[in-house]
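Next come a sequence and a model predicted from it.
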Amino acid sequence: MEQRSERRDAAEHRKLILRTANHLFVKHGVESVSMHQIAKTAGIGQGTLYRRYSSKMDLCMELLNDEFKRFTEELNSYLEAAATLPVQERLTTLMSRWFDYAAEKLEWFHVFKSTASCSADEVKYYKVPPCLYLKEVLERLLQEAVDSGEIQPLDVEFTAFSIITGINPEAFIHLVQDRNYSIDQIKTHFISLYRRTIFAT
């Protein structure tokens, strides 16, 4: 019974920490919020916070993973409902929604980048759940387009990989901050490029 109570307390602490962190991130910006501020606002000791999350990057990753599960459920619902539409249309909608999601979370990527640059435990872009999910969906849609004759035969895995590489968060940040592209410009150029390349007849 005591062990079950400890597990319940740990689950409640997790919810409290994530709810508090998300509120502070929205209000003040991800980079401006410290772990100390999160612990103080949540009313817990810093030791309790650090036992669960060794860094703000770990905390951000868990928050993003939770949100990403909801986002993928929406995408999966769309793909299921739009299963009879041409692959080109589904791919365009998929990428458009993906860019909107990335733009909404752009500040979070700064935390990963700055933390990873001075940490041996670097976040591996191609192995995080969002990247793996997108790769799987892109490969499935591209293979469907090849099989149906909507596009010419191509290396599905390599093409999906090249698309994912093009939307690497670091490149996204560079285009927005250093090259002064707007989110809409990036989205328009990127989708147009791959539509012309993949669906050229």
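That came in fine, so what should we check first?

hey, let's count contacts and neighbours off CA atoms from now on
Noted.

and the closest residue to M95 other than its chain neighbours, what does it touch?
The shortest distance from M95 to any non-neighbouring residue, by CA to CA, 6 or more residues apart in numbering, is to I191 (7.1 Å). For I191, the contact set (CA atoms under 8 Å, 6 or more residues apart in numbering) comprises T92, M95, S96.

got these as TSV, with distance to R196 columns?
Below are the contacts of I191 laid out as TSV (distance: CA to CA, whole Å):
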residue	distance to R196
T92	12
M95	14
S96	16
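
ok, those vs N22, which is closest?
S96 (24.8 Å; CA to CA).

Please name the residues that touch Y125.
C131, N168.

how much space between it and N65?
From Y125 across to N65, the span is 14 Å (CA to CA, to the nearest Å).

Check the secondary structure at the most centrally placed residue in the chain for me.
Among the residues of the chain, P130 comes closest to the average C-alpha position under CA atoms, centre = their mean, at 4.8 Å. When classified by DSSP: H, G, I helix; E, B strand; the rest coil, P130 comes out as helix.

residue contacts, it?
F68.

all helices for this protein, in order.
2-28, 35-42, 46-52, 56-81, 87-104, 106-116, 129-148, 156-166, 169-173, 183-198 (DSSP state H).

chain center to the third one, what's the gap?
Spelled out, that is helix 46-52. Relative to its parent chain, helix 46-52 has a centroid offset of 25 Å by CA atoms, centre = their mean, to the nearest Å.

One more: the fifth one?
If you compare the mean C-alpha spot of helix 87-104 with that of the full chain, they lie 12 Å apart, counting by CA atoms, centre = their mean.

second one coming, line it up with the first:
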Amino acid sequence: MSKALDATQLSKDEVIRRRILESARMLFIEQGVENVNMHQIAKMAEVGQASLYRRYTEKGDICMEVVLEECQPLFDEVKAYLDQSTDIPILDRLYQVIIKFVTFTEAKVPWLCSVSRATPGYRPLQSRLYQSMRNTCRELLTEAVEQGEAADIDVFYTVEVLLAALHNIDFHIHDQGFSTKQILLGLHRLFIEGLKKDIIDN
């Protein structure tokens, strides 16, 4: 969460909201999201349960806000990088975005993945995190095709395949034992080297 504003600059309601989200985040990390209930969150945040339920009708609503708060630094980092790297080849920029996504996800698994799955109407590839990644990758790949850096591919489908590959990184790392290096090398071979115009044309 942003530390730019101290408590004296925030409304009472915002202070309470942040206490709730930070308390939930800590409990999710320490105990696992499935083992945390609304009563525990209210107690740790030092707010009444009535006050908690006025803001959030169920734990899933808190999970949704926690995920958005956690993902915002990644969104900001990707935007700043792309704004400052216009002179770098487009596919190289795409790979750096992929690295940032994988690094971000790895640092927060498994707890953030568990929190995401507890959000209402959970559809992983339609979440804010994946929608942001989808839009960024579509823009970069479209530009790469237009500039002749990438082959004339179906950009929308290619991006969906990339997102499918990125999904469940926690499972790939913790359950299947793949290293981050393995994952990134594989993604680079398929979605960077594999899409270059001269390679496909040959």
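On my side now, so go ahead. From a predicted model like this one, the values you see are computed outputs, not experimental measurements.

Which of the contacts of I191 of the first structure are buried? Put it as a ChimeraX command.
With 16 or more other CA atoms under 10 Å as the criterion, this ChimeraX line picks the buried residues out of these:
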select :95,96
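
ok, so of the contacts of I191 of the first structure, who is nearest S182 of the first structure?
For those, the nearest to S182 of the first structure is S96 (14.0 Å; CA to CA).

Aligned to the residue nearest to M95 of the first structure, what sits in the second structure?
Under the alignment by TM-score structural alignment, I191 of the first structure pairs with H188 in the second structure.

do the same with A21 of the first structure
In the second structure, A21 of the first structure lands on A24 (TM-score structural alignment).

can I assume its match is in contact with I41?
Yes. Between A24 of the second structure and I41 there is a contact at 5.5 Å, judged by CA atoms under 8 Å.

so what sits against both of the two?
Joint contacts of A24 of the second structure and I41 (CA under 8 Å, 6+ apart) do not exist.

Grab the nearest non-local neighbour of E157 of the first structure.
Closest residue in space to E157 of the first structure, ignoring its immediate chain neighbours: E139 at 6.1 Å, by CA to CA, 6+ apart.

and what of N168 of the second structure?
Nearest to N168 of the second structure is C113, by CA to CA, 6+ apart, at 8.0 Å.

before we move on, the earlier item: out of the contacts of I191 of the first structure, which ones does the second structure keep as well?
Mapped onto the second structure and checked by both residues aligned by TM-score structural alignment, their matches' CA atoms under 8 Å, the contacts of I191 of the first structure keep the contacts T92.

what's the closest of the contacts of I191 of the first structure to T159 of the first structure?
Nearest to T159 of the first structure among the contacts of I191 of the first structure, with distances taken as CA to CA, is M95, at 14.1 Å.

how much space between the residue mapped onto that closest one from the second structure and A45 of the second structure?
When the second structure is aligned by TM-score structural alignment, M95 of the first structure is paired with I98. Computed as CA to CA, the I98 of the second structure to A45 of the second structure distance reads 35 Å.

now swap in K79 of the second structure and tell me
For K79 of the second structure relative to A45 of the second structure (CA to CA), the value is 33 Å.

Between those two, which is the more surrounded one?
A45 (19 against 13; other CA atoms under 10 Å).

Identify the residues contacting the equivalent of the more buried one over in the first structure.
Aligned by TM-score structural alignment, A45 of the second structure pairs with A42 of the first structure. Applying CA under 8 Å, 6+ apart, we find A42 of the first structure in contact with L16, I17, T20.

Nearest residue to whatever residue of the first structure lines up with V78 of the second structure in space, please, no chain neighbours.
Matched to the first structure by TM-score structural alignment, V78 of the second structure sits across from L75. Closest residue to L75 of the first structure in three dimensions, ignoring its sequence neighbours and counting by CA to CA, 6+ apart: L94, at 7.3 Å.

didn't that neighbour look like it was pressed against E74?
No. In terms of CA under 8 Å, L94 of the first structure does not count as a neighbour of E74; the distance is 10.6 Å.

Noted, bye for now.
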